[in-house]
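Trainee: I'll drop the sequence and a predicted model, then ask my questions.
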Amino acid sequence: MAGHATALDAPATLPQGGLARLAFGFDRLLGGFVEALAAALVLAEIIILGAGVTARYVFHAPIIWSDELASILFLWLSMLGAVVALRRGEHMRMTGLVTRVGPQLRAVLEALALTASLAFILLVLHHALEYAEEEAFIVTPALEIANSWRAAALPVGFALMVPVALVRLLRLGQPMAVAVAALLTAGTVIGFWLLGPTLKPLGQANLLIFFVGLVAVNVFAGVPIAFSFALATFGYLACTTSTPLLVVVGRLDEGMSHLILLAVPLFVFLGALIEMTGMARAMIQFLASLLGHVRGGLSYVLIGAMYLVSGISGSKIADMAAIAPVLFPEMRKRGAKPGDLVALLSATGAQTETIPPSIVLITIGSVTGVSIAALFTGGMLPAVVLGLCLCVVVWWRYRREDLSHVTRYSAGQIFRFALVALPAIALPFIIRAAVVEGVATATEVSTIGIGYSVLMGLLVYRQFDWRRIGPMLADTASLTGAIIFIVGCATAMAWGLTQSGFSQDLARLMAAIPGGAWGFLAISILAFIILGSVLEGIPAIVLFGPLLFPLAKSAGVHEVHYAMVVIFAMGIGLFAPPFGVGYYGACATSKVNPDEGLRYIWGYMAALLVGLVIVAAVPWFSIGFL
């Protein structure tokens, strides 16, 4: 994680030999080039999507190739961003164990994080090259170019990661620790390969070995989350199936290529722009004047803000990226712990999963045939129920907050702050209106926010530092790479689970549960919390929605009610550590170490569970307005 030094980031003694200096010089040149290229790709995406919106809405002359070009460049941005994140040490990882052991073991674990990642890169590189060659036979519909121009991002990205990882091992300055980690990694890979004939007859027991055991060992040893998922998937397919390993790269590509994910870098950059232009300061000043004298006031604002902006971008990570930079600095000034902030942000991510226009709701409607309009109507009130449960935890935790240093403002002062903040407060409403009115898609809408923020910064707030744009673009690329690479690896893991027959077995098991509707809802909650932690929302819905929704209907559960229950259950799994990808996304967007949120998040997760039980027990919250 950025901003959290470990032995990996700041070794006590850097190697000083001629070869080391040459390697570090090469790393600076390579790193500078990749960062500049990745930053340029972020800027290119903003321009392309912004031009697409302008051409379609203003000039009524759509650019038919804009989405296709944006999709091609997005895969390159994600892979190059992943390279930048690896070089900076910004891939999301759990370091709870790493930071609690002695210096020698810590050095080994830090080296192991790199050698394990490097092992996956070397194992998959050949297949990534083969995949890019296969894609040469496919021609894109709009630009009419070989799809290998897009797919080549995968082998190029993996190839660039190799020297980056090797230089980071050299920077450790711990040759013995590196040797031990390399031997452990090589021994584990060879051991699993030799055990292949023994593992194959075990059937679905291999799911526990690879997707629970291997993932858990890697995660707690400090291996980046994305590489932990990827190693487990690659190992499962290589050792226990006859599936061509080219498929791993294909599923990785599929997970990283959803156009809706383009909202992530654009909203990350928008969040940085809001802070840089002074819009964030104006908004926070108004919110603090309004609720600053209330204990936990800004935490309530965070819950409400996530409710308002949720679903605008179609990506929960993008929603967080728009909120965290605005609220967190002021909340820290008031004494809030970074761990508590990221825990609450993660919890609101799960709480607001049903707010339309949610991509999860749209996915459920598309794969199950349930009315999307009904899902949109049914999703608003259940999120309020869970939000109120979170507010109870906030009230309890901040009931003794010291407000002696907080100024209580008069009505006149609040009104003046409101006038200053009005252009900033208008931003989320402008963004939502653009989506609702069809001006821009959920992917494109962030470009409207970026354009609006630039104008406000230049013309209204008179605060715009051009020198910060380059570093902001590079930071956006790094964060994008870290997040999207996790999504891609999680998608590959979801596919591996599907091929095991696990989804059909789960459906049969749930159909046999006694207790009618209540028994079915109870087991669904448990199952989808687990599924959400390993599959993420959309893959889980695609896999299990068509199987389970008919069973729910036959058990007497209304389809919209069932949709709300399973979405919240998946959300809790998705945003709960240690496996939930959403939790690490919240940590990445907040620039907070995942370890810091662990002691705080369980109270919020308990509140979400209480809220989920209430929503499950009272169908009216979901279907009362249908």
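Mentor: Here it is on my side, so go on. Numbering: from 1, shown residues only.
Trainee: okay, CA-based contacts and neighbour counts for the rest of this
Mentor: Fine.
Trainee: so what's residue 387 up against?
Mentor: By Cα atoms under 8 Å, 6 or more residues apart in numbering, residue 387 lies in contact with 303, 348, 351.
Trainee: and the comparison structure, right after this:
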Amino acid sequence: MESVHSSLDARLGDGVNAPLAIPLRVLTTLVELTAAALLLAEVSVLITGVVWRYVLDSPLTWTDELASMLFTWLAMLGAVLALARGENMRMTAIVNRFSPAAQRWCESVSQLVVALFVAIILLPAGQHASEQMAILTPALGIADGLRALAVPVGAALMLLFAIGNLLMNGGRTAILGGVATIAAIGAALWLLQPAFIAMGNLNLLVFFVLLVGAAVLIGVPIGFAFGISTVAYLTVVTHAPLGIVVSRMDEGMSHLILLAVPIFVLLGGLIEISGLARNLVDFMASLLGHVRGGLQYVLLGAMFLVSGISGSKAADMAAIAPALFPEMKSRGVQGEDLAALLSASGAMTETIPPSLVLITIGAVCSVSISALFVGGLLPALIATVAIAFVCWMKARRADAPTLSRAPLRVVMRTFVIAVPALALPVLIRAAVVEGVATATEVSTLGVIYTLIAGILASLFGKPFAYRRLYKMLVDAAALSGAILLIIGLATSMAWALTRSGFSTYLVGMMQSVPGGATGFMIVTIVCFAILGSVLEGIPAIVLFGPLLFPAAHALHINEVHYAMVVILAMGLGLFAPPFGVGFYAACAIGKTSPDGVGKRIWPYLFALLIALLLVAFIPWLSTGFLGHAAE
């Protein structure tokens, strides 16, 4: 079994302060155990609420309160884990091209930025928790400060890990260089304070374009790049208390809809270890494997069915690729082609429910999640058909071995085994669309369903990887924490932008683009393709969604239609070289060089661009089946 410490050990093994490795590893283990226990408790509380509501028809009033309190602790400790294990969302494409010495300097600056930010918010976070102690929850009568206490505790732990990582990996020269760099930037910002104030809103370019951009490019985790830029802006340009960063961060991370995030991430892990993903691939391969290029279609179909459930595009790709790639390579498909197709399949499925990007849009932009779930299916199908057309064209020109059709008994046997896997995404999407249950309740039901299906399958000889459960819980907590921290810090940054008046200016500017709604849509596609390549989907949505969705509404663009255009544009950027993070994840999963894959992905991306333009300028593709869900 792979150790949950593998990434941590790899980073701690070569440091100049090796004695720090042991206490850091012990602390990491304690955080892992606590986070895993919190995730189990969260699922148990939600399952209790679902059973009492839907089975016993006697809803419990306290489950949502307790789940919300546990959720904040889970989010913060998950964010601590992501930092400890080096799993924060960050851009490394540029840094990886630097010399080893420059990479160490970038890593030192990155850890110093994290340490500086959490040190700055530590006291305001403690004050925020103290203030919340006076507020009691309605059902349980528990002080809300006990929930808010997760923020200063998480910040203190992140400070310890940032300093520990810095000392373990930086080296004296790199650390001193990083300290000097940050001190110089801080002094320059302070000395230029009168000039920034005199610039008016143009100072936003300095703090939220140059500063954020520079931080992201040298590998600072995206959430902390948002956080330090917001703190710098508020300190230098405004008189706003820094406590507002903490309160907005707490508010952004604690939104009740976002409870679905860790549960769907957990569900994705369960689908893999229970064997449901493999069963699905086996059935589709028996059905289409004899067709020229058939396994390419199997890959597309499998990604369409399971995408969005795990909460991570990398997890979706990692669940499907190992089951297909060996057989595809045996049939003569080059590794670079496989990685290119895998990358394109990740981009095409961004709108498929229960995508966490859809849930995030519903949470931060006040759009019906049921409507988003309905509206996302047809655009994803259009994109899938576009990719399939490219696969068909390639298959026609390629030499392929003649393969016999699988016997009917094999098809039927694999179909019966795959029925639970085929039914799960249908049940999840139907339950939310029909309003039977909320996204959080559906994710909980999905966990129960998958556990039962996996256990039953193990009785008939299909292995259930029980030994991976703990690692899966830890991984789910870390991924959820990384996502939720970005949402929280992007919420703080969005507040600062709104306070500055930038949101009003942006809406006015976008509305005045030549061409009306058409020009607005073209600018949206370009902007979100760029944002998707740099920031990934969720932080870009949290940051710019609340600003641009009102502008779209003012131009009489349906919010669901606009959401589909935004998501597909971000997906295109996320998987496009040279900056797309998803592109490099696909290359890593396919164990191929990005240089070779980059040359082969462009036909797929061009097909996706055509699909995006069709969705953008034929609104019916997003809204034609909304019905009551749009209300």
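Mentor: Thanks, I have it. Small disclaimer: the values here were computed from a predicted structure and weren't measured.
Trainee: How alike are these chains, TM-score-wise?
Mentor: The TM-score (TM-score structural alignment, normalised by the length of structure 1) is 0.84; 606 aligned residues with a Cα RMSD of 4.0 Å.
Trainee: which of the contacts of residue 387 of structure 1 map to contacts in structure 2?
Mentor: Retained in structure 2 by both residues aligned by TM-score structural alignment, their matches' Cα atoms under 8 Å are the following of the contacts of residue 387 of structure 1: 303, 348.
Trainee: Of the contacts of residue 387 of structure 1 - the most surrounded one?
Mentor: Of all the contacts of residue 387 of structure 1, the most densely surrounded is residue 351 (33 neighbours; neighbours counted as other Cα atoms under 10 Å).
Trainee: What is the helix ranked longest in structure 1 packed up against?
Mentor: In structure 1, assigned by DSSP state H, the helix with the most residues is helix 18-57. Applying 3 or more Cα pairs under 8 Å, 6 or more residues apart in numbering; DSSP states H and E, one finds that helix 18-57 of structure 1 makes contact with helix 66-88, helix 153-171, helix 263-276, helix 445-455, helix 469-499.
Trainee: Mind reading off the mean deviation between the third one and structure 2?
Mentor: Between helix 263-276 of structure 1 and the corresponding residues of structure 2, superposition yields a mean separation of 2.0 Å, by mean Cα distance after the TM-score superposition for structure 1.
Trainee: Find me the equivalent region of that helix in structure 2.
Mentor: Per the alignment by TM-score structural alignment, helix 263-276 of structure 1 matches residues 260-273 in structure 2.
Trainee: what comes up buried for the matching stretch?
Mentor: Within stretch 260-273 of structure 2, the residues scored as buried using 16 or more other Cα atoms under 10 Å are 260-273.
Trainee: who touches residue 119 of structure 2 in this structure?
Mentor: Residue 119 of structure 2 neighbours (Cα under 8 Å, 6+ apart): 155, 156, 159.
Trainee: Try it again at 10 Å.
Mentor: 113, 152, 155, 156, 158, 159, 160 (Cα atoms under 10 Å, 6 or more residues apart in numbering).
Trainee: again, but for residue 279 of structure 1
Mentor: 273, 285, 326, 420-425, 427, 453, 456-457, 460-461, 463.
Trainee: could you list every residue that touches the residue mapped onto residue 326 of structure 1 from structure 2?
Mentor: Applying TM-score structural alignment, one finds that residue 326 of structure 1 aligns to residue 319 in structure 2. Residues counted as contacts of residue 319 of structure 2 (Cα under 10 Å, 6+ apart) are 268-269, 271-273, 275-278, 302-303, 306-307, 310, 313, 589.
Trainee: change it to 8 Å
Mentor: Per Cα under 8 Å, 6+ apart, neighbours of residue 319 of structure 2: 272, 277.
Trainee: relative orientation of whichever strand or helix holds it and helix 260-273 in degrees?
Mentor: Secondary structure assigned from DSSP states H and E places residue 319 of structure 2 in helix 313-330. Orientation check (axes from the mean of the first three to the mean of the last three Cα atoms, to 10 degrees): helix 313-330 of structure 2 against helix 260-273 gives 20 degrees.
Trainee: which residues are contacting the next helix or strand after helix 313-330 of structure 2?
Mentor: Using DSSP H and E, the helix or strand that follows helix 313-330 of structure 2 towards the C-terminus is helix 335-348. With contact meaning Cα under 8 Å, 6+ apart, helix 335-348 of structure 2 is reached by 296, 299-300, 303, 307, 313, 316-317, 321, 325, 329, 380, 383-384, 387, 568, 571-572, 574-575, 582-583, 586-587, 589-593, 596-598, 600-601, 604-605, 608.
Trainee: hang on, the earlier thing: now tabulate the buried residues of stretch 260-273 of structure 2 in JSON lines and tack on distance to residue 369 of structure 2.
Mentor: Shown next, in JSON lines, are the buried residues of stretch 260-273 of structure 2 (distance: Cα to Cα, whole Å):
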{"residue": "260", "distance to residue 369 of structure 2": "12"}
{"residue": "261", "distance to residue 369 of structure 2": "14"}
{"residue": "262", "distance to residue 369 of structure 2": "17"}
{"residue": "263", "distance to residue 369 of structure 2": "16"}
{"residue": "264", "distance to residue 369 of structure 2": "15"}
{"residue": "265", "distance to residue 369 of structure 2": "18"}
{"residue": "266", "distance to residue 369 of structure 2": "20"}
{"residue": "267", "distance to residue 369 of structure 2": "19"}
{"residue": "268", "distance to residue 369 of structure 2": "20"}
{"residue": "269", "distance to residue 369 of structure 2": "23"}
{"residue": "270", "distance to residue 369 of structure 2": "24"}
{"residue": "271", "distance to residue 369 of structure 2": "23"}
{"residue": "272", "distance to residue 369 of structure 2": "26"}
{"residue": "273", "distance to residue 369 of structure 2": "28"}
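Trainee: Out of the residues you listed, which comes closest to residue 240 of structure 2?
Mentor: residue 261 (31.3 Å; Cα to Cα).
Trainee: That closest one and residue 481 touch, don't they?
Mentor: No: checked against Cα atoms under 8 Å, the pair residue 261 of structure 2 and residue 481 is beyond contact range at 9.4 Å.
Trainee: How many neighbouring residues does residue 612 of structure 1 have?
Mentor: 26.
Trainee: Residue 524 of structure 2 too?
Mentor: Counted with other Cα under 10 Å, residue 524 of structure 2 comes out at 21.
Trainee: And it, how close does it get to residue 220 of structure 2?
Mentor: 26 Å (Cα to Cα, to the nearest Å).
Trainee: and what of residue 228 of structure 2?
Mentor: Distance from residue 228 of structure 2 to residue 220 of structure 2, by Cα to Cα: 10 Å.
Trainee: same check, this time on residue 512 of structure 2
Mentor: Distance from residue 512 of structure 2 to residue 220 of structure 2, by Cα to Cα: 35 Å.
Trainee: These two: which has the busier surroundings?
Mentor: Taking neighbours as other Cα under 10 Å, residue 512 of structure 2 and residue 220 compare with residue 220 leading, 28 against 13.
Trainee: Right, I'll call it a day here.
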